[in-house]
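A.B. asks: test case, fold it:
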Amino acid sequence: MDFENIYIEEDNNLATITINRPKKLNALNKRTIEELHVAFKELDEDRDIKVIIITGSGEKAFVAGADISEFANFSVKEGRQLAAVGQQHLFDFVANLSTPVIAAINGFALGGGLELAMACHFRVASSNARMGLPEVSLGVIPGYGGTQRLPQLVGKGRAMEMIMTAGMIDSDKAFGYGLVNHVVSSEELLPFCMKIASRISNNSSVAIKHAIKAINAGFKYDADGYSVEIDAFGNCFGTDDFKEGTSAFLDKRKADFPGS
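C.D. replies: Below is the predicted model of the structure:
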């Protein structure tokens, strides 16, 4: 697929996806969602890529929301389909990706932008970042998982307030809420994320895949997270990464994980 609205940069075991619609403050439209789906799928299938960072072009916005002009005249059926397809192709897809995904939030992360950041495995924000779910001010609600992931991250009461007021919070409040893991300057944002990504890439990608699956299971109403953890823990014992990791520990050397 030829990308029009995103570009990808690869450096060793790290890939950075940049959403590049600066005139629209990187707003998500159908084309961008499809491009992101393809990019995440291809990078997840690339065994050389250990971590993915996603960010927005420029300094104003990570993603300032969905492209409202695309769905302003949608029917009930079309609205449901918009949410269902978006969740399946991008937001749930990213949340369940085997490769760790870090959101580098530079500037505004609003509506679908914040929902995309929340679908990532964790988030780092620049000090000028602003986050919110303003959908109710448009007569609609978050439809890309926002009503589910925000309470999981910040608690029900705070999520209710953020969604019902349609307001924005700054990066310091987001950090206090547990919505982001770190707050750094704009200049430090990508280097900081890359430093974390480098630490992650030193570990077993197979074990990380199992850890992501087990952690996510604890937030699903139809899954027993403890049982998933037990199965995933046991499955690790059959991997080459486990053999290498334990051998390296006993031999007092650095592990060189084969990724299998």
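
A.B. asks: from here on, contacts and neighbour counts on C-alpha atoms
C.D. replies: Noted.

A.B. asks: show me the strands in the chain, by range?
C.D. replies: Under the criterion DSSP state E, the chain carries strands at the ranges 6-11, 14-19, 51-56, 61-63, 101-105, 108-110, 122-126, 130-132, 168-170, 182-184.

A.B. asks: wait, what's in contact with the closest residue to M168 other than its chain neighbours?
C.D. replies: Nearest residue to M168 in three dimensions, chain neighbours excluded: G132, at 4.4 Å (CA to CA, 6 or more residues apart in numbering). Taking CA atoms under 8 Å, 6 or more residues apart in numbering as the criterion, G132 is in contact with A109, L110, G111, L114, M162, I163, A166, G167, M168, I169.

A.B. asks: and V206, by the same measure?
C.D. replies: Going by CA under 8 Å, 6+ apart, the list of residues near V206 reads C236, T239, D241, G259, S260.

A.B. asks: which non-adjacent residue is nearest the last one?
C.D. replies: When the adjacent residues along the chain are set aside, S260 lies closest to D240, with 5.4 Å between them (CA to CA, 6+ apart).

A.B. asks: residue contacts, that neighbour?
C.D. replies: D240 neighbours (CA under 8 Å, 6+ apart): F257, P258, G259, S260.

A.B. asks: now the two most distant members of the contacts of V206.
C.D. replies: C236 and G259 (11.5 Å; CA to CA).

A.B. asks: for comparison, sequence B:
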Amino acid sequence: MEFENIVAGRKGRIQYIIINRESKLNALNKFTLCELHEALTAAYADESIGGIIITGAGTKAFVAGADITEFADFDAAGGTALARDGQATVFDFIANGSKPIIAAVNGFALGGGLELAMACHIRIAADNAKMGLPEVTLGLIPGYGGTQRLTQLVGRGKALEMIMTADMLTAADALQAGLVNQVVFQADLLPRAEELMEKILTRAPLALAAAIRSVNDAGKDGVNGFETEITEFGQCFGTHDFKEGVAAFLEKRKPEFKGR
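C.D. replies: Have a look, this model is predicted:
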């Protein structure tokens, strides 16, 4: 599948999706979001793909925000539609996906770029990464889930501080705040992301998907996450992978999960 603004490539069972607008610091425009949706849809549907790593081209930026030039002529209705469509087709589409997704954050992750990273299930940052939500400097607020996911990750007080000051966090500060899972040297970023993903991909695919759904329901309004967990736990007992996992444990061998 050929794209203009992203590069999609395989490494074993790992699908790479690279935002490829390096001259624009990989800023997200509507066309790039459409391509992201297409690439994600294809990766979800391909049974040979176990997980996805999202990163940005070059070393300066993961994604340095949305393409502000597209905002100039929007009114309230247009802005609402932009946020709603983006949430559905990309950001929620990532967060609620059935396959593990790691953000490899290289350089700036600002605005929509940080929102993209936060939608992923795990974030690994290079030591040169800087992260923030600067929307209030434009008279806006985050519109792709930033107010919600940042609060879940770092807590209400820190989220409000970051959003209202528009200050950036260094990679070290982001790690301390719980915004990222790990910080590594720039040269080690993709190898570390691959290492972590390869470890995850030794686990049962259906159980991974069940874990994502259960964790996503934690604290969700109107949803009892404990009930989700109970249901997903029970469903696992009906899978071939559960039988294989138990058999492998009893036979003291590594399991060979099939995602069935």
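
A.B. asks: now compute the TM-score of the two chains, please.
C.D. replies: TM-score of the superposed chains, computed with TM-score structural alignment, normalised by the length of the first structure, equals 0.99; 260 aligned residues with a CA RMSD of 0.7 Å.

A.B. asks: export the contacts of D240 of the first structure to a markdown table and tack on distance to T99 of the first structure and neighbour count?
C.D. replies: Shown next, in a markdown table, are these (distance: CA to CA, whole Å; neighbours: other CA atoms under 10 Å):
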| residue | distance to T99 of the first structure | neighbour count |
| --- | --- | --- |
| F257 | 15 | 19 |
| P258 | 15 | 15 |
| G259 | 12 | 17 |
| S260 | 14 | 14 |
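
A.B. asks: and which of those is nearest K156 of the first structure?
C.D. replies: Distances from K156 of the first structure to the contacts of D240 of the first structure, taken by CA to CA, are shortest for G259, at 38.2 Å.

A.B. asks: start to end distance for stretch 62-70 of the first structure?
C.D. replies: One end of stretch 62-70 of the first structure to the other measures 20 Å (CA to CA, to the nearest Å).

A.B. asks: I should have written stretch 137-154 of the first structure there, sorry.
C.D. replies: End to end - CA to CA - stretch 137-154 of the first structure spans 21 Å.

A.B. asks: name the residues that touch that stretch?
C.D. replies: 83, 86-87, 91, 111-112, 114-116, 118-119, 133, 135-136, 156-160, 163, 166, 177-179, 219.

A.B. asks: any of those residues buried? List them.
C.D. replies: 86-87, 91, 111-112, 114-116, 118-119, 133, 135, 159, 163, 166, 177, 179 (16 or more other CA atoms under 10 Å).

A.B. asks: hmm, back to that, how much space separates the residue nearest to S260 of the first structure from I169 of the first structure?
C.D. replies: On the measure of CA to CA, D240 of the first structure and I169 of the first structure end up 45 Å apart.

A.B. asks: check K77 of the first structure too.
C.D. replies: 32 Å.

A.B. asks: compare those two and say which is more crowded by neighbours.
C.D. replies: Neighbour count, other CA atoms under 10 Å: between K77 of the first structure and I169, I169 has more, with 15 against 8.

A.B. asks: what residues does the more buried one make contact with?
C.D. replies: R130, M131, G132.

A.B. asks: recalculate using a threshold of 10 Å.
C.D. replies: A129, R130, M131, G132, L133, M162, F175, Y177 (CA atoms under 10 Å, 6 or more residues apart in numbering).

A.B. asks: now do the same for it: its match in the second structure.
C.D. replies: Aligned counterpart of I169 of the first structure in the second structure: L169 (TM-score structural alignment).

A.B. asks: I'd say G65 of the second structure and I19 touch.
C.D. replies: No. Here G65 of the second structure does not reach I19: they are 11.7 Å apart, not a contact under CA atoms under 10 Å.

A.B. asks: overlap in contacts, the two.
C.D. replies: If you check G65 of the second structure and I19 against CA under 10 Å, 6+ apart, the residues they both contact are L25, N26, A27, L28.

A.B. asks: PyMOL command for the buried members of those residues?
C.D. replies: If you want just the buried ones from those in PyMOL, going by 16+ other CA under 10 Å, the selection is:
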select buried, resi 25+26+27+28
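
A.B. asks: reformat the shared contacts of G65 and I19 of the second structure as JSON lines; add distance to R203 of the second structure.
C.D. replies: What follows is the shared contacts of G65 and I19 of the second structure, written out as JSON lines (distance: CA to CA, whole Å):
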{"residue": "L25", "distance to R203 of the second structure": "35"}
{"residue": "N26", "distance to R203 of the second structure": "33"}
{"residue": "A27", "distance to R203 of the second structure": "34"}
{"residue": "L28", "distance to R203 of the second structure": "33"}
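
A.B. asks: farthest-apart pair in the shared contacts of G65 and I19 of the second structure, please.
C.D. replies: Longest span within the shared contacts of G65 and I19 of the second structure, CA to CA: L25 and L28, 9.2 Å.

A.B. asks: if we ignore the residues flanking it in sequence, what's nearest the aligned partner of V136 of the second structure in the first structure?
C.D. replies: Pairing criterion TM-score structural alignment: the partner of V136 of the second structure within the first structure is identified as V136. In this structure, V136 of the first structure finds its nearest non-sequential neighbour in A166, 6.3 Å apart by CA to CA, 6+ apart.

A.B. asks: the one you found against R158, yeah?
C.D. replies: No. Between A166 of the first structure and R158 there is no contact under CA under 10 Å: 11.9 Å.
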